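>>> Here is a sequence with its predicted model. Questions after.
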Amino acid sequence: MVKIDQIVLPDFPLLLAPMEDVSDPPFRVVCKENGADLVYTEFISSEGLVKDTEKCRRRLTIFGEERPVGVQIFGGDEDKLAMAARIVDMTQPDLLDINFGCPIKGIVNRGAGSGVLKNIDLMVRLTEACVKATHLPVTVKTRLGWDEDSKNIEVVAERLQDVGIKALAIHGRTRCQLYKGQANWDLIGKVKNNPRIKIPIFGNGDIDSPEKALAYKNRYGIDGIMIGRAAIGYPWIFREVRHYINTGELLPGPNLAERVAACKLQLSKSIEWRGAQMGIFAMRKHMTTYLKGLPEFQEFRKRLVSAVVHEEIEQVLDEILLAYDGFEFENKPIELVNYHENCAL
């Protein structure tokens, strides 16, 4: 087993990465249903929490079936980040995570996310302020460094552990790489194998198959992996990775009935969380992604994205089940979407 403070996870846990405009409560529930061991909220602005904005309050929502779940916050001001940590504490998630990895210009220019990688002393102070402000275990997600000349993750890991974090997730790119090129896991492995490091180290970046997950587990010795882009439109990646690690056998991909069931579950949770109108609107992109690969699907797609009543959507989904009875999806490599082109900030 792997422990994050008092949180007990299975051996080699599989984590759903926090992703803006993706990892909302409905999607997190679907990923948990399909084998994710720990999930995280979309990142939440510390300034927004302090100002009590509706958007930030809404992002603190947690469904019971998601647990264990971490709330992720970001910010570049020690006092506001500490205040935000205290606010999160009151909502009683399982842990608090700090985002030091988001590479988007708007976040970086505010001195937050991976912008903090330019000032490691500030990163340490921000982290320590959160640790002191909350009773929750504090974890961090970050990158290797700002650019090729400042890959300082080995020093960062030691210093953050020293001020009290309970786990560290590392994305194998620098900020300047964004999501381009291949993730470098060698430094992640060095952090994990540093004898001074006692906390769990989770690797993140380019995990898009069960085979790669097992290979990286064996090669780098990490405690678990965090999966992000490969789960978008394909939450079954978690169960496939777990099964392959346990048995060495590849599971077949989800059939049509499983895909429709995922649509229905996420739709019902989306409506529960957002209300009927906004819940249905938010689900349109997900439903068509789950059902991608069905031939001559244009008419059904049009009906799915134009329906405005829950029952109508369920009826269309049931019709799809009948119309494509016996259809077998082609097992193709999971496509790593260009995340920030698909997610509005």
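That came through, no problem. Residues are numbered from 1 along each chain as shown.
>>> When you work out contacts or count neighbours from here on, use the C-alpha atoms and nothing else.
Noted.
>>> Now do the same contact list for Leu117.
If you count contacts by CA atoms under 8 Å, 6 or more residues apart in numbering, Leu117 has them with Phe100, Met123, Gly145, Trp146.
>>> Excluding sequence neighbours, find me the nearest residue to the second one.
Spelled out, it's Met123. Nearest residue to Met123 in three dimensions, chain neighbours excluded: Val116, at 5.9 Å (CA to CA, 6 or more residues apart in numbering).
>>> Confirm for me that that neighbour is in contact with Gly76.
Yes. Using CA atoms under 8 Å, Val116 makes contact with Gly76 at a distance of 7.2 Å.
>>> Between the two, tell me which one has more neighbours.
Between Val116 and Gly76, Val116 has the larger neighbour count (other CA atoms under 10 Å), namely 26 against 23.
>>> I'd like to know how far the more buried one sits from Lys141.
12 Å (CA to CA, to the nearest Å).
>>> which residues are common contacts for those two?
In contact with both Val116 and Lys141: Phe100, using CA under 8 Å, 6+ apart.
>>> sorry, back to before: name the SS class of the residue nearest to Met123, please.
helix (DSSP: H, G, I helix; E, B strand; the rest coil).
>>> before we move on, the earlier item: quick check: helices, which of the contacts of Leu117 are part of them?
Judged by DSSP state H, the subset of the contacts of Leu117 located in helices is Met123.
>>> another one to put next to it:
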Amino acid sequence: MYKFIMAPLAGITDRAFREIVKEYGADLTFTEMVNVKGLYYKDEKTFRLVDIGEDEKNVGIQIFGRDIEIIKKVTYDYLNTLAVDVIDFNFGCPAPKIFKNNEGSALLKEPKLMGDIIKAIKENTDKMVSSKIRIGIDRDLLNYMEVLESLEDAAPDFITVHARTRKGYYHEDVNYEAIKKMVEKSTIPIVANGGIFDIETLKKQEETGAKSFMVARGALGNPLIFRSLKEGKNLRLSFDERMDLIFKHYRKMIEYKGERLALFEMRKHIAWYLKGLKSSNKIKNEINNEKSIERVFELLDKYRNNQEN
């Protein structure tokens, strides 16, 4: 079983990002969340989310939807052909558009359908199958134990629990007690997710009894978090390490997506890498207004030299 897992994050966990967090110790990574209908109807934009390198190891794909027949066909015809180790189904996404389509976390209202979806995937693949859930729609509907019962009957290989409600998005306090109850009850490995940013917050999740952990926002601008968690001490990237990572990440992004997309998509990563550094707001604003990668590299070199002198 994987111990430290990088969460699937929309617009973030592409091939370049996955390779970087793997280098720093992530045991398993996931693609961005993929719509099964997009795969079924062969949508070009959807397929671009499934760019998996030939040498990538320990990578999973996360999918979402609700139509069981489409899920079956996509699993059998397409997901089985991918070099992925895990197929994860998302029952936790809180995004309004997905929720209104009765997908993602909206499925928490239909525990039986959740179990049926996992069964459908397992019947059509030999790959590991997992599911990601939240503990409920809101604090008035914390039905995670009912959901657990339905999923256990379907027997996924593991269940990741984001211990917040759909209404709580990413800002609600993590409900450690809910994870603890699930760990004590479940016959299936539970992966604890929510609020892991350092050794101290990991310890709170360890107290639930969980043995595996999923990191999300804690890895943004800080892939070193995985090495920190494994070594049991809070490590920090030096200034030079941060700068080297920016250039490394940028070059990977250019290789996999081309210069135009890299220019725009790297802006958020640069902001995370430089967060808290002296004069970082100025350089971030300058980079966000640039339309030339060559000029962005010049600005980064200038910023590095000014900080070192």
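Perfect, I can see it now. What you see is a predicted model; the values in this text were computed from it and never measured.
>>> Could you quantify their similarity as a TM-score?
Comparison of the two superposed chains (TM-score structural alignment, normalised by the length of the second structure) gives a TM-score of 0.92, and 308 aligned residues with a CA RMSD of 2.0 Å.
>>> got the contact list for the corresponding residue of the second structure for the residue nearest to Met123 of the first structure?
Val116 of the first structure maps onto Leu107 of the second structure when the alignment is built from TM-score structural alignment. Leu107 of the second structure makes contact with Phe91, Leu113, Met114, according to CA under 8 Å, 6+ apart.
>>> thinking again about what came up before, and in the second structure, which of the contacts of Leu117 of the first structure remain?
Retained contacts for the contacts of Leu117 of the first structure in the second structure, judged by both residues aligned by TM-score structural alignment, their matches' CA atoms under 8 Å, are Phe100, Met123, Gly145, Trp146.
>>> how about the third one, what's its match in the second structure?
If I follow you right, that is Gly145 of the first structure. So Gly145 of the first structure corresponds to Gly136, using TM-score structural alignment.
>>> any idea what Gly53 of the second structure aligns with in the first structure?
By TM-score structural alignment, Gly53 of the second structure lines up with Phe63.
>>> oh, I was asking about Asp67 of the second structure
Following TM-score structural alignment, the counterpart assigned to Asp67 of the second structure within the first structure is Asp77.
>>> can you count the residues close to the residue nearest to its match when sequence neighbours are not counted?
In space, and not counting its chain neighbours, Asp77 of the first structure is closest to Leu126: 7.2 Å by CA to CA, 6+ apart. Look at Leu126 of the first structure: counted by other CA under 10 Å, it has 23 neighbours.
>>> whereabouts in the first structure does stretch 25-41 of the second structure align?
Stretch 25-41 of the second structure maps onto residues 35-51 of the first structure, going by TM-score structural alignment.
>>> To which residue of the first structure is Pro223 of the second structure aligned?
By TM-score structural alignment, Pro223 of the second structure lines up with Pro235.
>>> Assign that match to helix, strand or coil.
Applying three-state DSSP: Pro235 of the first structure is coil.
>>> And it, how far from Gly253 of the first structure?
In terms of CA to CA, Pro235 of the first structure sits 11 Å off from Gly253 of the first structure.
>>> more neighbours, the two?
Between Pro235 of the first structure and Gly253, Pro235 has the larger neighbour count (other CA under 10 Å), namely 27 against 17.
>>> returning to what we had before: can I get the kept ones among the contacts of Leu117 of the first structure in TSV with neighbour count?
Below are those laid out as TSV (neighbours: other CA atoms under 10 Å):
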residue	neighbour count
Phe100	25
Met123	24
Gly145	26
Trp146	23
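>>> could I get those residues as JSON lines with distance to Asp208 of the first structure?
What follows is these, written out as JSON lines (distance: CA to CA, whole Å):
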{"residue": "Phe100", "distance to Asp208 of the first structure": "23"}
{"residue": "Met123", "distance to Asp208 of the first structure": "30"}
{"residue": "Gly145", "distance to Asp208 of the first structure": "23"}
{"residue": "Trp146", "distance to Asp208 of the first structure": "25"}
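>>> how far does the host helix or strand of Leu160 of the first structure sit from the chain's center?
Assigned by DSSP states H and E, Leu160 of the first structure belongs to helix 153-162. Offset of helix 153-162 of the first structure from its chain centre (CA atoms, centre = their mean, to the nearest Å): 22 Å.
>>> for stretch 295-309 of the first structure, same thing?
Between the centre of stretch 295-309 of the first structure and the centre of its chain there are 28 Å (CA atoms, centre = their mean).
>>> List the buried residues in it.
Buried positions in stretch 295-309 of the first structure, judged by neighbour count with 16 or more other CA atoms under 10 Å: Phe300, Arg301, Leu304, Val305, Ala307, Val308.
>>> what residue of the second structure matches up with the fourth one?
When the two structures are superposed using TM-score structural alignment, Val305 of the first structure falls opposite Asn288 in the second structure.
>>> Any idea how many residues pack against the nearest residue to that match once chain neighbours are set aside?
Excluding its sequence neighbours, the residue lying closest to Asn288 of the second structure (CA to CA, 6+ apart) is Arg267, at 6.3 Å. Arg267 of the second structure has 17 neighbouring residues, counting by other CA under 10 Å.
>>> tell me the strands in the stretch 51-200 of the first structure, going along the chain?
69-74, 95-100, 138-143, 167-171 (DSSP state E, counting those that start in this stretch).
>>> Nearest to Asn34 of the first structure, out of the ones you listed?
Nearest to Asn34 of the first structure, of all the strands of the stretch 51-200 of the first structure, is strand 69-74, at 15.1 Å by CA to CA.
>>> Identify the residues contacting the residue nearest to Leu49 of the second structure when sequence neighbours are not counted.
Distances taken as CA to CA, 6+ apart put Glu32 closest to Leu49 of the second structure, at 6.4 Å, once the chain neighbours are dropped. Residues near Glu32 of the second structure by CA under 8 Å, 6+ apart: Pro8, Leu9, Ala10, Gly11, Ile12, Thr13, Asp14, Leu49, Val50, Ile61, Gln62.
>>> and the counterpart of the fifth one in the first structure, how many neighbours?
Under the alignment (TM-score structural alignment), Ile12 of the second structure pairs with Val22 of the first structure. When neighbours are counted by other CA under 10 Å, Val22 of the first structure registers 23.
>>> would you say Val22 of the first structure is within a strand?
No. Residue state for Val22 of the first structure (three-state DSSP) corresponds to coil; a strand is not indicated.
>>> For it, give its distance to Ala183 of the first structure.
21 Å.
>>> cool, and Lys51 of the first structure?
When CA to CA is the yardstick, Lys51 of the first structure and Ala183 of the first structure sit 36 Å from each other.
>>> These two: who's more crowded?
More crowded of Lys51 of the first structure and Ala183, by other CA under 10 Å: Ala183, with 17 against 13.
>>> which residue in the second structure lines up with the more buried one?
So Ala183 of the first structure corresponds to Val174, using TM-score structural alignment.
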